[in-house]
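Trainee: fold the stuff below for me.
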Amino acid sequence: MDLYLKIATQIKQFFGHDAIDLPLFLEGKILRIEVPIPNIEPLNWLARQQSDVKTYWSDRQGRFIMAGIGTVDTISSSSPISYPSVFGQIRQNLSSLFPNVRYYGGIGFSQDRWIDPSWKLFGNYRFVVPRFEIWTDGVGTFFACNCLGNFRSEQWDRDLDLILDELIQLDLTPLEIVIDPPVQIDRSDTPDLHEWERNINLALAKFADLKLEKIVLARKSILTFTKDLQPQLLLLLLQPNNHPSYHFCFQIDATTAFIGTSPERLYYRHDRLLKTEAIAGTRHRGASIQSDIQLSEELRSSLKDVREHQLVVDNLKLILAQLCQSVKIDRETAILKLNKVQHLYTQCQGILTPDITDTDILPQLHPTPAVGGVPRTQALKLIQELEPFERGWYAAPVGWVGADDAEFAVAIRSGLVDRNRLLLFAGAGIVTGSQSEEEWIEIENKIRHFTDLFTPVNSPTVTGHRSHIER
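Mentor: Down below sits the predicted model:
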């Protein structure tokens, strides 16, 4: 049977017959039809669709991958987030009878700053349920259609007609896309190296007065290309060399998207089980096995990096003690090896105290010392004073929320697609003893998974920048 016909038949069956038996409490909630399909690679499929609104999420091990287009429901605002209100709306719209319905999205790093025009469409928070999804759980591949539970109103038949009209516009072939990397023509950094050195020195000078132990300062690098970028194609270029990492794309309109390959979990919750982790301290990967091991040992023995990592671990201990009735933290610090860099890594988990929800968890964990600093309040205030740009969703929570579970990553190793520009963001943890040029090079290593994709053409700005770093 033709795949389109198979899916359309299942949707008609649900609307015409299955919905009759649905319990009344599902009225107004989000319902879901799932159809097993032959293997279609989700990101390739997403890149071929014509919808302006696209959503992509892959967990760190690639066990769950979802590509979605369109929206059934959107919860968003440019006003500061009210966690009880937002998570209350999400809980109200979801049901455990449809456990695979999820809201995907994110929250701005800072809720009390002006929103830069580049981030305007994202607002301070935005969560969506896609209309159509292709998803895989490592066992099978499925097509899903989400819809509002208007099954006891006249709107129900109109919803079916609308869905079938949208369905026929989809490309359901399993074709792969041939990708030509975009041509980069310019690059600029904010702050530049001179301003970066000044900011580091200003921050370190205030450590004693503010009782700071650590602050994370970030840089924005703007790459300009010959034509508008296609966000999913960029993510396809990034994927092969960036595991284990979360991969995400939140495309808001035809020319604007936030993409990334973050290695860092903020938290995963299944019922009352909470998992989180500490990632801080960085070295680049070695060119050989021997040099890679040497760099790992150098990282383990670095007083600066160990202290930076321990600040994150100690902070998590305090937070988990407030949220959980039991806590388990790895005794030994591991090394998380990524394609371009490696980090100190400690896993943490706990059993949540009854009545603790995502409303309580998210504002406690975000921002972590790995992207903000210690103490949090003083570090965030100084970040606002020193950083000459708006972080937007960079280093903020991105992920999904379901009826009984949730998962958020920290949106590092990320970039904002704005027509023919790619705005890259990365930060460095500053502690006593930090050197500005070393931290600049660390940031350069962190964005290499993006910058290595492109060959700059006729760009004095880029050439000059690279020659300085390599010196």
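Trainee: okay, CA-based contacts and neighbour counts for the rest of this
Mentor: OK.
Trainee: okay, buried residues for the lengthiest helix in the chain please.
Mentor: As assigned by DSSP state H, the longest helix anywhere in the chain is helix 303-323. Using 16 or more other C-alpha atoms under 10 Å as the test for burial, helix 303-323 gives 304-313, 315-316, 320, 323.
Trainee: Proceed likewise with the subsequent sequence, for comparison:
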Amino acid sequence: MATACTSGHFLARFIDPEPAKCSISASPISCSRQSIHFFHHKYQSCSLSMNGCQGDPRAPIGTIETRTFPTVPSPALAMDTLNSAISQLKSDPPPFTSGIIRLQVPIQQKIEAIDWLHAQHYHLLPRCFFSGRTRTGIGNSDIFNGNGHNSTPKTHNLVSVAGVGSAVFFRHINPFSYSDWKSIKRFLSNKCPLIRAYGAIRFDARSNISSEWKDFGSFYFMVPQVELDELEGSSMLATTVAWDTSLSWTWAMAIDALQATMCQVSAIVVKLRKEVPKTYILSNNHIPSKTYWDLAVNRALQLIDTGNSALIKVVLARSSRVVTTTDIDPIAWLACLQVEGENAYQFCLQPPNARAFIGNTPEQLFHRKCLSINSEALAGTRGRGRSTTLDLQVELDLLSSPKDHLEFTIVRESIRKKLEAVCNGVVVEPKKAIRKLPRVQHLYAQLAGRLRSEDDEFDILASLHPSPAVCGFPTEEARLFIAETVILIRDGCEREGGGCDGAGYAICGDKVVYVVVVVLQKSCGFNEGGGCDGAGYAICGDKVVYVVVVVLQKVCLCGVGWGSGVGGSVGRVCGLSTRFLNLELWFGVIQSCGFNVELLS
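Mentor: Model prediction:
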């Protein structure tokens, strides 16, 4: 059965400021450079790879390169080209003790990355997916020119990426550190703009890890062995091989592992219908009960109202278990989110033979290009009006609401102060506007600054998340209150004969927003909640509305994942402005492409 988890989500793309050596070895058809890195975790014996965190982050990689082959009409022909190229590589290995090489074949046909990922049924392999917030491309990367010149037609902009298998992974049970960050960037080069890392970091690595997240450790990044890049007018199939003898992962081991993964990849891709999965609810159980839930909410409100604490806002969690008649495919559910996913990011991360983390968010918390930094503050939510007139009325109500202004100001000013700590100057423009999404609208501000040093990028990563939108404010007071409340609720749940693995609610002043997190299980069921460390929320006037975060668990050798969406009830889970609070993990993309960095919450 699937287990639900509350969690906030955070997306990131980081770029390596110091390009590694980029070389091209002999190849029958080699044209341009570019690599994508998905950091993979080999947690189970079924998917062999190396853990990059065990290496020396100061040691340079021998070679980082991309080889581009001629365009072919179909995925099947792309597979043939790659298999042939891999065989040639195997017979003529590069003269380096470490390196990472990407082989890529452009495809004339446009293949959607989500469809390709759904066609890969061998779920013992790790997999990942990332779709940009707009359909104008992810990072506007130049795909076919590795020298940094932007000469690629717009039709070649990257839209989304799906990957399976692992070339290298980064995982540890200890908190994500500067050394870990450098270990990841060791495999990146700005000369290879499609080299990226996808992964997740725990919301609070100091707390005990929930069972739903144990396969991720404190953080987990992966570079996929095989990936499908969806472009605006075409697509591209690519493979990546990485090796490092100092990590006891030789070239021969790496190339053999890549060939084994290629044998499991399907070139037959069927278009997903992207319809909301239909099922029936057999039963549901809430943990904690309404009694203990009310106690936790009242305790937070009293603490805020009395002024005995600096706490202004806090996000808490609770769990509900729902048993359904049928299983729900996480990738199919993620595809449903894309239907209304305009101006939102969709993502999936699944370690080998484990649960998957899927989600949908409109927010970009952090973006870096060279030393330039951009961030966004989103807080305060209303539904969309059924007509233009009603929608304008709702917008004006949101703009004039003191409660929403307070919540929004807390988030915006927190981000501004953290940027000012590492930037020479921060500009906020607009200071307060409306961001409209298909089903909801938010208060919105954009912040820009310039880093004093490229190494300050890690400080941005460490400080911006969790933001007040996903944890509370002040952050440490909110963390402490969350931890204390989790213990109190868990003790109460145990007296009631249950466990506390929950969904959540946000408390700000005298307003309470209830949050639901859903986990689906293979044994015909799902949990709303799972791990007391997160959730999402939406506000519609003074009413409580549900935001659904979905977790699907792999059982009986069948891969599954987690997803998210906003809706007015548990039965409506495909709305698209998801907000994640108190999240156990954020999701990230680490990329070396013109020094771009993105963190999305």
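Trainee: can you give me the strands for the stretch 501-601 of the second structure?
Mentor: 503-508, 511-521, 525-528, 538-540, 543-552, 562-567, 585-592, 596-600 (DSSP state E, counting those that start in this stretch).
Trainee: need these in JSON lines (columns: mean neighbour count and distance to residue 464 of the second structure).
Mentor: As requested, the strands of the stretch 501-601 of the second structure are exported to JSON lines (neighbours: other C-alpha atoms under 10 Å; distance: least, C-alpha to C-alpha, whole Å):
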{"stretch": "strand 503-508", "mean neighbour count": "28", "distance to residue 464 of the second structure": "19"}
{"stretch": "strand 511-521", "mean neighbour count": "29", "distance to residue 464 of the second structure": "22"}
{"stretch": "strand 525-528", "mean neighbour count": "30", "distance to residue 464 of the second structure": "27"}
{"stretch": "strand 538-540", "mean neighbour count": "25", "distance to residue 464 of the second structure": "21"}
{"stretch": "strand 543-552", "mean neighbour count": "29", "distance to residue 464 of the second structure": "22"}
{"stretch": "strand 562-567", "mean neighbour count": "30", "distance to residue 464 of the second structure": "22"}
{"stretch": "strand 585-592", "mean neighbour count": "29", "distance to residue 464 of the second structure": "11"}
{"stretch": "strand 596-600", "mean neighbour count": "27", "distance to residue 464 of the second structure": "9"}
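Trainee: just checking, what packs against whichever strand or helix holds residue 255 of the second structure?
Mentor: Assigned by DSSP states H and E, residue 255 of the second structure falls within helix 251-262. The contact analysis (3 or more C-alpha pairs under 8 Å, 6 or more residues apart in numbering; DSSP states H and E) places helix 251-262 of the second structure against helix 75-91, strand 235-244.
Trainee: the next helix or strand after the longest one vs helix 251-262, what angle?
Mentor: On the C-terminal side of helix 75-91 of the second structure, the nearest following helix or strand under DSSP H and E is strand 98-107. Here strand 98-107 of the second structure runs at an angle of 30 degrees relative to helix 251-262 (axes from the mean of the first three to the mean of the last three C-alpha atoms, to 10 degrees).
Trainee: mean offset of the helix holding residue 255 of the second structure relative to the first structure (after superposition)
Mentor: Here the mean offset of helix 251-262 of the second structure against the first structure after fitting is 3.9 Å, by mean C-alpha distance after the TM-score superposition for the first structure.
Trainee: now the angle between strand 503-508 and the helix or strand just after that helix, please.
Mentor: As assigned by DSSP H and E, the chain's next helix or strand after helix 251-262 of the second structure is strand 281-287. Per the same axes, to 10 degrees, the angle that strand 281-287 of the second structure makes with strand 503-508 is 50 degrees.
Trainee: which one in the first structure is aligned with residue 597 of the second structure?
Mentor: In the first structure, nothing lines up with residue 597 of the second structure, judged by TM-score structural alignment.
Trainee: all good on my end, thank you.
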